[in-house]
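Student: missing the sequence, but the structure's below:
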């Protein structure tokens, strides 16, 4: 696994309304990338983005590939090998501050790791807020947000309001709901038990996971795993699912903001498990060599197994 780019962290900080240290403004080069074929991506038909005129574009940074200006949400199935599926399924939501998506580190790689364990995975490419079309302008815009090092007004927290029309998670949640509906409609085709569909999200994808859960309705996952997402306390729904949380305490975004999310789940009497790692920073995906957070995915698999979500039904 690769360490995440400083520029990516800066962009995420901006989207969350947080300031960055001056050092974070020093970025590694951002270069254009050809759009991958994505032959298995299925459009979710959830509509466009109001006021969005920039086309979806891809870029490389530090050896990884990202997309931005997504206006057409898609779902990409990554299925287990024949005979290996156990019926469990997971919607995977990459992060990127709602302005871009880390499709490889927090999407396709995670989905493949799940499929290797017999879990049907579905990468959600959800709609994003617009960024400048020109890549150089995009990079200047991103860096300029941190040159002054000033704290910006905070964005709305992840709560039930954030998924309503006009809220920061309105489009991502609508896309997630469409993804759940599609998976359940095609469960037989994909070898999925419709009663065992969970959701895993990273950073802003963790926010999307939480907002989808709090929005309620038929789309609510049966288990959730917000990975290095906001730890702010929330109002827990009566039918909240079990939750697995992984975070590095040296995460510059969320490592020093308490564990209100976990405490609110626990006070509501809902199953919750927290793994707070010594190091790993932000955006570690499946983990980086030499960091204690490298082991979180195996622990997550054990949590799924102990809770009965990996046992295939006869």
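Tutor: Received, thanks. Note that the structure is a prediction, hence the values are computed from the model and not measured.
Student: only C-alpha atoms for contact and neighbour calcs from this point on.
Tutor: Fine.
Student: How far does stretch 62-71 stretch from one end to the other?
Tutor: Distances were taken as Cα to Cα, to the nearest Å; on that basis the terminal residues of stretch 62-71 are 25 Å apart.
Student: let me fix that: stretch 196-205
Tutor: By Cα to Cα, the extent of stretch 196-205 from end to end equals 20 Å.
Student: Residue 282 is in contact with residue 252, correct?
Tutor: Yes. Counting by Cα atoms under 8 Å, residue 252 touches residue 282, with 6.8 Å between them.
Student: And for residue 256, the neighbour number?
Tutor: 12 (other Cα atoms under 10 Å).
Student: Then the one 5 residues further on?
Tutor: Around residue 261 sit 19 other residues, with neighbours defined as other Cα under 10 Å.
Student: measure it to residue 227 for me?
Tutor: Taken as Cα to Cα, the span from residue 261 to residue 227 is 12 Å.
Student: still on that earlier bit, so for residue 252 and residue 282, which residue has more residues nearby?
Tutor: Applying other Cα under 10 Å to residue 252 and residue 282 shows that residue 282 carries more neighbours, namely 25 against 15.
Student: Ignoring the adjacent residues along the chain, who's closest to the more buried one?
Tutor: Distances taken as Cα to Cα, 6 or more residues apart in numbering place residue 251 nearest to residue 282, at 4.9 Å, with adjacent residues excluded.
Student: right, and the helix or strand after the longest helix along the chain?
Tutor: The single longest helix within the chain, with elements called by DSSP state H, is helix 170-185. Heading C-terminal from helix 170-185, the first helix or strand you meet, by DSSP states H and E, is helix 187-190.
Student: Could I get the buried residue list for that next one?
Tutor: By 16 or more other Cα atoms under 10 Å, the buried positions in helix 187-190 come out as residue 190.
Student: Can you tell me what sits against it?
Tutor: 79, 120, 183, 193-194 (Cα atoms under 8 Å, 6 or more residues apart in numbering).
Student: Those residues in strands, which ones?
Tutor: Secondary structure defined by DSSP state E assigns residue 120 of the contacts of helix 187-190 to strands.
Student: could you pull out the helices for the stretch 1-150 of the chain?
Tutor: Per DSSP state H, counting those that start in this stretch, the stretch 1-150 of the chain has helices spanning 6-15, 109-116, 135-147. These are given in chain order.
Student: what separates the longest one from the chain centre, distance-wise?
Tutor: By that I understand helix 135-147. On the basis of Cα atoms, centre = their mean, to the nearest Å, the separation between the geometric centre of helix 135-147 and that of its chain is 23 Å.
Student: Pull out the buried positions in it.
Tutor: Along helix 135-147, these residues count as buried under the neighbour rule (16+ other Cα under 10 Å): 135, 139, 142-143, 145-147.
Student: and the angle from it to helix 6-15?
Tutor: Here helix 135-147 points in a direction 60 degrees away from that of helix 6-15 (axes from the mean of the first three to the mean of the last three Cα atoms, to 10 degrees).
Student: now swap in the shortest one and tell me
Tutor: Inter-element angle recorded for helix 109-116 and helix 6-15: 100 degrees (by the same axes, to 10 degrees).
Student: Included below, for side-by-side comparison, is a second structure:
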């Protein structure tokens, strides 16, 4: 892996007004769903973070950058929450606004949380929604004035597992795809991601939520993302803290090893301290990890000059 050299950017993020529109992920029937009395719930947790649970109707919220900054690149943002809830603000909305500052069009995904009550097969429900998000963004690229060949995905924690699943399993469509639209992200950014479902490194809460208490071996392998990397996997940037006790840093390390083995472009930034779930700002470090992401995207022409 090459060492990143970054250009110093302003640490301040302007939260100027952005155009926002929330659209349903599916028109008509939602695939792999069944009738349920479950009601979506929003709440502010004790730590002040905004959480959404019991999601049955997935949506995509569009954050358009200022017209004079827009560069045609798009990122689908996938918040984490252990597949139990969605950390919609600090790993969702705040991230979208930061990406807008770079001229990137951002889409925050509110995905279905795995539930036997609401899905026929809960193991593939979130992945269906991630694939559908990629499909929508590509098929409506002209509407949002984005480049359909510059569509990335960014995920945090269990949202990183979902984004990573879409990154390695793009060649198998779990949704109707009549236009044969590519479901392959052009790049992925994974922050303190759940990667492996093996007993050694698994975040067992996320694994149990998605696969149940006694998952089948084939499912464990399918969703252990380090085992699914190929030479066709798109470029990946990884970020993690070495002292993360919730999702072990080895998750990112084994994924990086698999990317290296398959000669997939990638880079990784590891904090010494930071714990888990801090979003954009690690209060235990002076380093802004998003500066590394910016330079990584820029070096690969993934942040394009305005056309």
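Tutor: Nice, I can see it. Just so it is clear, the model here is predicted, and its values are computed rather than measured.
Student: Using neighbour counts, trim the contacts of helix 187-190 of the first structure to the buried set.
Tutor: Buried subset of the contacts of helix 187-190 of the first structure (neighbour count, 16+ other Cα under 10 Å): 79, 120, 183, 193-194.
Student: quick check: stretch 68-79 of the second structure aligns to which part of the first structure?
Tutor: Under TM-score structural alignment, the alignment places stretch 68-79 of the second structure onto residues 83-94 of the first structure.
Student: All the strands of the second structure, residue numbers only.
Tutor: Listed in chain order, the strands of the second structure (DSSP E) span residues 19-24, 41-44, 50-53, 59-64, 74-78, 85-87, 105-110, 151-156, 187-191, 236-241, 266-271.
Student: Distance to residue 285 of the second structure added to these, as CSV?
Tutor: What follows is these, written out as CSV (distance: least, Cα to Cα, whole Å):
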stretch, distance to residue 285 of the second structure
strand 19-24, 32
strand 41-44, 26
strand 50-53, 24
strand 59-64, 28
strand 74-78, 24
strand 85-87, 22
strand 105-110, 26
strand 151-156, 18
strand 187-191, 16
strand 236-241, 10
strand 266-271, 8
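Student: mind checking which of these is nearest residue 171 of the second structure?
Tutor: Distances from residue 171 of the second structure to each of the strands of the second structure were compared by Cα to Cα, and the smallest falls on strand 187-191, at 14.9 Å.
Student: List the residues that contact the spatially most central residue of the second structure.
Tutor: To find the centre residue of the second structure, average its C-alpha atoms and take the closest one (Cα atoms, centre = their mean): that gives residue 155, at 2.3 Å. With contact taken as Cα under 8 Å, 6+ apart, residue 155 of the second structure is in contact with 77-80, 161-164, 189-191, 193.
Student: Now the alignment partner in the first structure of residue 114 of the second structure. Nearest residue, chain neighbours left out?
Tutor: Superposed on the first structure with TM-score structural alignment, residue 114 of the second structure falls opposite residue 129. Nearest non-adjacent residue to residue 129 of the first structure, counting by Cα to Cα, 6+ apart: residue 99, 5.1 Å away.
Student: Hmm, residue 57 and that neighbour touching each other?
Tutor: No. The pair residue 99 of the first structure and residue 57 fails to qualify as a contact (Cα under 8 Å) at a distance of 11.7 Å.
Student: Mutual contacts of these two, please.
Tutor: By Cα under 8 Å, 6+ apart, the residues touching both residue 99 of the first structure and residue 57 are 68-69.
Student: Go ahead and confirm residue 199 of the first structure touches residue 209.
Tutor: Yes. Between residue 199 of the first structure and residue 209 a contact is recorded at 6.4 Å, counting by Cα under 8 Å.
Student: between those two, what contacts are shared?
Tutor: With Cα under 8 Å, 6+ apart as the test, residue 199 of the first structure and residue 209 both reach 93, 224-225.
Student: Based on its surroundings, how many neighbours for residue 303 of the second structure?
Tutor: 21.
Student: All the helices of the stretch 201-307 of the second structure, residue numbers only.
Tutor: For the stretch 201-307 of the second structure, the helices defined by DSSP H, counting those that start in this stretch occupy 204-211, 217-222, 250-261, 289-299.
Student: Now the ones you listed in a markdown table, please, with extra columns for distance to residue 307 of the second structure.
Tutor: Rendered in a markdown table, the data for these read as follows (distance: least, Cα to Cα, whole Å):
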| stretch | distance to residue 307 of the second structure |
| --- | --- |
| helix 204-211 | 41 |
| helix 217-222 | 40 |
| helix 250-261 | 32 |
| helix 289-299 | 15 |
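Student: nearest to residue 92 of the second structure, of those helices?
Tutor: Using Cα to Cα as the measure, helix 289-299 is the one of those that comes nearest residue 92 of the second structure, at 14.4 Å.
Student: Give me the mean distance between the closest one and the first structure.
Tutor: When the first structure is superposed, helix 289-299 of the second structure averages 0.7 Å from its matched positions, counting by mean Cα distance after the TM-score superposition for the first structure.
Student: Give the aligned range of that helix in the first structure.
Tutor: The alignment of helix 289-299 of the second structure onto the first structure (TM-score structural alignment) covers residues 296-306.
Student: same deal with stretch 50-59 of the second structure?
Tutor: Taking TM-score structural alignment, stretch 50-59 of the second structure hits residues 65-74 over in the first structure.
Student: can you list contacts of the matching stretch?
Tutor: Contact with stretch 65-74 of the first structure is made by 33, 41-49, 52, 54-60, 99-104, 124-131, 175, as judged by Cα under 8 Å, 6+ apart.
Student: Tell me how far residue 291 of the second structure lies from residue 281 of the second structure.
Tutor: Applying Cα to Cα, the value for residue 291 of the second structure to residue 281 of the second structure is 11 Å.
Student: Stretch 14-29 of the first structure aligns to what range in the second structure?
Tutor: Alignment of stretch 14-29 of the first structure against the second structure: no match, by TM-score structural alignment.
Student: just stretch 196-204 of the first structure next, same as before
Tutor: Stretch 196-204 of the first structure lines up with residues 150-158 of the second structure when matched by TM-score structural alignment.
Student: Which residues belonging to that stretch are considered buried?
Tutor: Burial within stretch 150-158 of the second structure, assessed by neighbour count using 16+ other Cα under 10 Å, is assigned to 150-158.
Student: JSON lines please, covering the helices of the stretch 1-150 of the first structure and showing distance to residue 64 of the first structure.
Tutor: Shown next, in JSON lines, are the helices of the stretch 1-150 of the first structure (distance: least, Cα to Cα, whole Å):
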{"stretch": "helix 6-15", "distance to residue 64 of the first structure": "11"}
{"stretch": "helix 109-116", "distance to residue 64 of the first structure": "11"}
{"stretch": "helix 135-147", "distance to residue 64 of the first structure": "16"}
